[in-house]
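Engineer: Have a look; sequence and predicted model below, questions after that.
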Amino acid sequence: MSLISNLKPGGKHGVPSSESRDPIGYLVAGLNRLAQTDLLDKVRLRKPAEQAVFSVTRTGFKTMTNASRTFAKAGKGGQPGARPTHAAASGVFDLTPGEDEQMLVDVVSEFADEVVRPAAAEADKACAAPDDVLKGSLEIGLPILGLPEALGGVSEERSAMAGTLVAEALAKGDMGLAVATLAPGSVATAIGLWGTDAQQKTYLPAFSAEDGTVPAAALALNEPTVLFDVLNPSTTATRSGDGYVLNGTKSLVARGDSAELFVVGARLDGKPVLFLVESSTEGLAVEGDPAMGVRAASMTKLVLEDVKVPADAVLGETDGSTYTECVRLSRLAWCALAVGTGQAVLDYVTPYVKGREAFGEPIANRQSVAFMVANIAIELQGMRLLTYRAASRAAAGKDFSREVALARKACTDKGMQIGLDGVQLLGGHGFVKEHPVERWYRDLRAIGIMEGTVLV
């Protein structure tokens, strides 16, 4: 019997009652819906009929942004929004997931194994996430993982640790599909962390909708410039009347062709600032931006030409502090994705080298091979500990700038080496698409390049 089918209210190992639920327990309660669907039993790796339209694998595309949804203004303008409280700090360096966190990880891991992993190769080829995967991510509550309970989410406390564990578990299935499914929730989390009362009440109800109409949304910080400095974006915001005018180009924007809301980074009065931009805003256009890796996330360019936004479109502070925190939380998310993908490499090459024979014995018997596998495991554990340490400090509301810098450095260097060693261990098999290691190698090279797109 699967783990998901065992999640039943009231049992010893079931979902906690409303009186006893811990923060993550609220999400687990929602996960029960997945057990009632036939999603896991009827997954089909379809070849999207719209591939001819969304032909980014060859020639790319250019289109106006999705303008199907109108977000009705609500809430009190200028008033601070609701904020989740920080997790209690025990003072003990214990990174063992709590009971509810572990239950959440188990459910997401099963989703990654049974839904994400089988769809990964076709999604990478098509540069698009299958509908079944996107639908499943909504059913297990990914868009509302970082929202406080008061805003329709699942957390009473800051959930950076839970988000890190979820990102790692999803990336073990596939990094590209993990990014595609986490992107909308990243925007919701940003609004939950820094949005005003009006911004939260205008946009967040759509992310907690139970009718399957959760909007695609994208965090756009990256830019296609040489020696790009994320803290000094080239995209500009200038004051105009009672609002702002944005100009520039953002790159590597996940699912930008279907996104209905963007969080865009731009320079205002010399400081980096975040802006909420609806897809229906005049002057926005999307172009295909297929990359070497993370292809299943449908990467795009977002072109802004004299895009006018109102004064209340600013998300957070205008002194650069909100933007900087966003960058750090994004880098933390990419570290978690690197750890998950690195674990996938280790889990794949270990049985391979034990079963692959050369000169009458398994190649694992050779020290050069055994040492390489051991080195993957050692570096992966170092990456995980640094990432968890940064996540735990972020969840507790402590300064985690040093910790996330160390984690990103380790995940950038060692993650790429893990991908390279994985390909090397498979020999000729590591170079062909019959085995997934070549895809994981391409994905792991994104860690030191990507800025924004996802956050925890």
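Structural biologist: Yes, it's here.
Engineer: going forward, measure contacts and count neighbours with C-alpha atoms only.
Structural biologist: Noted.
Engineer: In a strand, residue 165, correct?
Structural biologist: No. Counting by DSSP: H, G, I helix; E, B strand; the rest coil, residue 165 falls outside a strand, being helix.
Engineer: And the closest residue to it other than its chain neighbours, how close does it get to residue 172?
Structural biologist: The shortest distance from residue 165 to any non-neighbouring residue, by C-alpha to C-alpha, 6 or more residues apart in numbering, is to residue 105 (6.5 Å). Distance of residue 105 to residue 172, given as C-alpha to C-alpha, to the nearest Å: 12 Å.
Engineer: With neighbour numbers in mind, choose between those two.
Structural biologist: Using other C-alpha atoms under 10 Å as the criterion, residue 105 and residue 172 rank with residue 172 on top: 27 against 22.
Engineer: The residue nearest to residue 165: which element?
Structural biologist: Using DSSP states H and E, residue 105 maps to helix 99-111.
Engineer: putting a second one here so we can go through both:
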Amino acid sequence: MPVERLLPTEEAADLIGLVREIADDQLRPRASAAEAAAATSAEFPRDVFTTLGEAGVLSLPYPEEFGGYDQPYEVYLQVIEELGSAWMSVAVGTSVHTLTCYPVAAFGTAAQQAALLPGMLSGAQLGAYCLSEPLAGSDVGSMTTRAERDGDSYVISGRKAWISHAGHADYYTTFARTSDDGGRGLSCFIVPGDAAGLSFGIPEKKMGLHCDTVAEVIFDGVRVAADHRIGAEGDGMAIALAALDSGRLGIAAAATGLAQGALDLAVSYAGEREQFGRPIATNQGLAFLLADMEAAVSSARAAYLYAARLRDAGRAFSKAAAVAKLVATDAAMKVTTDAVQVLGGAGYTQDFPAERWFREAKVTQIFEGTNQIQRLVISRHLLGR
């Protein structure tokens, strides 16, 4: 059943209605078959992102002057949740694309914003976010990909790992080392997807999110114009961490949507499935399990909305974002696990999407900073470190 939402404007309510219509008509009916096909063929649903781009969904929290919709983050995240309840790979992909635009929108010069943002926000382009490396995941300061200045350009060499949209993106928001000064030596670049020397590894064979194509991105002497460096040399770490605060909220919202979808299925099944002459939902033990699932989903939603409202108010939200990511993704893992249990043997089969959602939930506790890293972030804020 549709989630009842408290939205700030009538425009936002209309937007949610449009996204629900797209989700019901074009995403939910296609998701299971597309995920099954992509498990063996690395199929990527680029047409879906084109549709979302044409509807303005890929540009929601960015300024109208550059082609965005200038929506509050709390509205954008509820859109992500709606997508997550229908097709998790698409919700994650939308969150990733939004993340790739952030450095230009928040740290770019006026000239860079005017040159780059219209294409990024038009819906015609799809971005990838190149931060992690084979030996530098949570420890971003150990990054080895380098960008050497050569006249009016930089030459980038190295490898990035676990990159969504690898091989399908039109540009790559890339972090590379411009000096050996640890985390202070990182810089940010926008690398065109057709740049010479850019290549891609074989897509990873994952346990879920098959339509979220993930692979290595290989930079072999990729030359990038100096005016595609975002911020000053050495600003990369600050840009990456600021972007990740917002990106964590995207994953929190997507995970909440995933959990909501699993809860809806469990409630529907429990009301229809009969044992001993009555629906299994009439058994108090199972009814209480459904109540706990609802509490987990509602708590996750409240956590990400609180963080989003802090962000929209211009207040510090890093700790709240880490809390939201931790709470929402743990909730997704719990609720999808319980959904499989409610469906019993049927939940363990591919006849229902519960087993797919269960597999998809696991990675939400890992990407955009593992939940162990979220606990580290939260504890450091609490202890003033």
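Structural biologist: That came through fine. Worth saying up front: this structure is predicted, and the values here are computed from it rather than measured.
Engineer: so where is whichever helix or strand comes after the helix holding residue 105 of the first structure in the second structure?
Structural biologist: Remark: after helix 99-111 of the first structure, the chain's next helix or strand is helix 117-126, criterion DSSP H and E. Using TM-score structural alignment, helix 117-126 of the first structure corresponds to residues 28-37 of the second structure.
Engineer: Then stretch 412-427 of the first structure?
Structural biologist: Going by TM-score structural alignment: stretch 412-427 of the first structure matches residues 329-344.
Engineer: and the aligned partner of residue 379 of the first structure in the second structure, what does it touch?
Structural biologist: Counting by TM-score structural alignment, residue 379 of the first structure lines up with residue 296 in the second structure. Neighbouring residues of residue 296 of the second structure by C-alpha atoms under 8 Å, 6 or more residues apart in numbering: 331, 335.
Engineer: Verify the stated contact: residue 170 of the first structure with residue 338.
Structural biologist: No. The pair residue 170 of the first structure / residue 338 is not scored as a contact, 10.7 Å apart, by C-alpha atoms under 8 Å.
Engineer: Tell me which of these two has more neighbours.
Structural biologist: Taking other C-alpha under 10 Å, residue 170 of the first structure and residue 338 do not tie; residue 338 has more neighbours (36 against 29).
Engineer: Could you say which helix or strand holds the more buried one?
Structural biologist: Here residue 338 of the first structure is assigned to helix 321-355, by DSSP H and E.
Engineer: go on, residue 360 of the second structure?
Structural biologist: helix 354-364.
Engineer: quick one: contacts of that helix?
Structural biologist: 88, 207-209, 251, 255, 258, 262, 265, 329, 332-333, 336-337, 339-340, 347-350.
Engineer: hmm, which of those residues are the buried ones?
Structural biologist: Buried by 16 or more other C-alpha atoms under 10 Å: 88, 208-209, 251, 255, 258, 262, 265, 329, 332-333, 336-337, 339-340, 347-348, out of the contacts of helix 354-364 of the second structure.
Engineer: Just the contacts of helix 354-364 of the second structure: which are in helices?
Structural biologist: Mapping these onto helices (DSSP state H) picks out 88, 251, 255, 258, 262, 265, 329, 332-333, 336-337, 339-340.
Engineer: For residue 314 of the second structure, state which of those residues is nearest.
Structural biologist: Of all these, residue 251 has the smallest distance to residue 314 of the second structure: 20.5 Å, by C-alpha to C-alpha.
Engineer: Identify the residue of the first structure aligned to that closest one.
Structural biologist: Matched to the first structure by TM-score structural alignment, residue 251 of the second structure sits across from residue 334.
Engineer: measure that match to residue 194 of the first structure for me?
Structural biologist: For residue 334 of the first structure, the distance to residue 194 of the first structure - C-alpha to C-alpha - is 21 Å.
Engineer: Any idea how many residues pack against residue 239 of the first structure?
Structural biologist: By other C-alpha under 10 Å, 15 other residues sit near residue 239 of the first structure.
Engineer: which residues does the aligned residue in the second structure for residue 367 of the first structure contact?
Structural biologist: The alignment partner of residue 367 of the first structure in the second structure, by TM-score structural alignment, is residue 284. If you count contacts by C-alpha under 8 Å, 6+ apart, residue 284 of the second structure has none.
Engineer: try 10 Å
Structural biologist: The contact partners of residue 284 of the second structure, by C-alpha atoms under 10 Å, 6 or more residues apart in numbering, come to residue 290.
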